[in-house]
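>>> Starting from these lines, generate the structure:
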Amino acid sequence: MVVDRYNYIGWVRKKQGKISEAWTSHEQAMQILQKYLPPTHPRLAVTYNYISLLYSAMNDHSSALDCLEKALHIQEQALQPNHPHLAETHFNISIIFERLNKVDDAFQHAKKAIDIGNQAFLTSDDPQMKMYQEQFDKILLLTQSCNELVL
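Just a heads-up that it's a prediction; the model follows:
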């Protein structure tokens, strides 16, 4: 599908540091999706996830979070509760909350990513699960450090 190509080109451009070109590609993908698909179609969530990465790369974490919350809302309506895409979105939200210094929220979403990954039958040696576990462990340490500071 053309949308997949636009998103892939956008992803490559982001990796190359060509953010404005990445924006153009993802915007083209989003325009096509919004024209032809219902607003709760899971393909929109994929593009929202890509756009959130661009916002994050520009240190606009609030806008990144907005995109991820839109993606999560769509996914919760359209996908099974144990779908791996939900785990990935929770993982991404956890990272953004961490960058916003909202450790408790980051912890909740990191935990949710792990839980969904386990329900989706991802094994502990799966690369995605390893990423989720590393994020969870990092947030757990931050949470413990924050609790020690309060005491």
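>>> from here on, contacts and neighbour counts on C-alpha atoms
OK.
>>> Which residues does the helix or strand hosting residue 89 contact?
Here residue 89 sits within helix 84-99, counting by DSSP states H and E. Helix 84-99 has contacts (Cα atoms under 8 Å, 6 or more residues apart in numbering) with 49, 56, 61, 64-65, 68-69, 71-72, 75-76, 103, 105-110, 112-117, 120, 132, 135, 139.
>>> can you pull the buried residues of the helix or strand just after that helix?
Where DSSP H and E defines the elements, the next helix or strand beyond helix 84-99 is helix 103-119. Buried residues in helix 103-119, counted by 16 or more other Cα atoms under 10 Å: 103-114, 116-118.
>>> Please identify which two of these are farthest apart in space.
103 and 118 (22.4 Å; Cα to Cα).
>>> returning to what we had before: quick one: buried residues of the helix holding residue 89?
For helix 84-99, by 16+ other Cα under 10 Å, it's 84-98.
>>> Select, from those residues, the two members most distant in space.
Maximum pairwise distance among the buried residues of helix 84-99 (Cα to Cα): 21.2 Å, between 84 and 98.
>>> Break down this structure into its helices, ranges please.
Remark: helices assigned in the chain by DSSP state H are 2-15, 19-36, 42-57, 61-78, 84-99, 103-119, 127-150.
>>> if you compare those helices, which one is most tucked away?
helix 84-99 (a mean of 24; mean count of other Cα atoms under 10 Å).
>>> for comparison, sequence B:
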Amino acid sequence: MEQYRHALAIELKAPYPNQQKIATRYMNMGDLLRQLGRFDEARKSVKTALKIELDILPPTHPDLAKTHGHLFDICHSMSDYPTALEHAKESFRIAQKSHAANHFRIATAHNNVAAALDKLERHKEALKEAEKAVEIGRHTYPLGHPEMRVLENSLNALRWKISQLVDNG
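Next up is the predicted model:
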């Protein structure tokens, strides 16, 4: 963290600060803070990165989808599922406009939407999103690939959960 802060300080003092580099520094700091469990600080740092990106990037730039994905991760970790869902949907919306229809980033965005919907107990909607994630992901990786296992496990967990709700409900 000390190195990230030092690099940020240098960048901020530059005669012509590179705003993209500054946003990246805030993003890196946010990622580290999330890993350390310092979620409020992480969210603040990544929101700062997003604000900078919104000022310098076109509204459909893939980096914006990625940043919203990071905010999804933080909010999900904080159990702030309504906000996590907002960021997952925004990441998906941007990814749809900046990537091909079968790009893995879109599959990941669907999976994030599914995860937030599941936590909000909107299981059937979550299942549809998880199914879309796996279907799109298959265009990039074969089933069983480590990247696909994440999507497959989410889908299988939702199917199991829904079957338990039906059996017990």
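>>> most centrally placed residue in the second structure?
Nearest to the mean C-alpha position of the second structure, by Cα atoms, centre = their mean, lies residue 69 at 1.8 Å.
>>> Quick one: map it onto the first structure.
Under the alignment (TM-score structural alignment), residue 69 of the second structure pairs with residue 49 of the first structure.
>>> That match and residue 130 of the first structure, how far apart?
Distance check for residue 49 of the first structure against residue 130 of the first structure: by Cα to Cα, to the nearest Å, it reads 20 Å.
>>> do residue 74 of the first structure as well
From residue 74 of the first structure across to residue 130 of the first structure, the span is 25 Å (Cα to Cα).
>>> One more: residue 93 of the first structure?
17 Å.
>>> Likewise for residue 36 of the first structure?
When residue 36 of the first structure is compared with residue 130 of the first structure (using Cα to Cα), they lie 36 Å apart.
>>> Residue 96 of the first structure now?
For residue 96 of the first structure, the distance to residue 130 of the first structure - Cα to Cα - is 18 Å.
>>> Enumerate every residue touching residue 68 of the first structure.
Contacts for residue 68 of the first structure (Cα under 8 Å, 6+ apart) come out as 48-49, 52, 89, 92-93.
>>> hmm, try it at 10 Å
Going by Cα atoms under 10 Å, 6 or more residues apart in numbering, residue 68 of the first structure touches 45-53, 62, 74, 89-90, 92-93, 96.
>>> How about residue 45 of the first structure?
Going by Cα under 10 Å, 6+ apart, residue 45 of the first structure touches 30, 39, 51, 67-75, 78, 85-86, 89.
>>> ok, and the closest non-adjacent residue to residue 75 of the second structure?
Leaving out its chain neighbours, the residue that sits closest to residue 75 of the second structure by Cα to Cα, 6 or more residues apart in numbering is residue 84, at 5.0 Å.
>>> meant to ask about residue 135 of the first structure, not that
Nearest residue to residue 135 of the first structure in three dimensions, chain neighbours excluded: residue 110, at 6.5 Å (Cα to Cα, 6+ apart).
>>> Repeat that for residue 131 of the second structure.
Counting by Cα to Cα, 6+ apart, residue 131 of the second structure lies nearest to residue 155, which is 6.4 Å off, once chain neighbours are set aside.
>>> Now which residue in the first structure aligns to the one you found?
In the first structure, the residue matched to residue 155 of the second structure (TM-score structural alignment) is residue 136.
>>> mind checking how far residue 135 of the first structure is from residue 142 of the first structure?
Residue 135 of the first structure sits 11 Å away from residue 142 of the first structure, going by Cα to Cα.
>>> Fine by me, we can end here.
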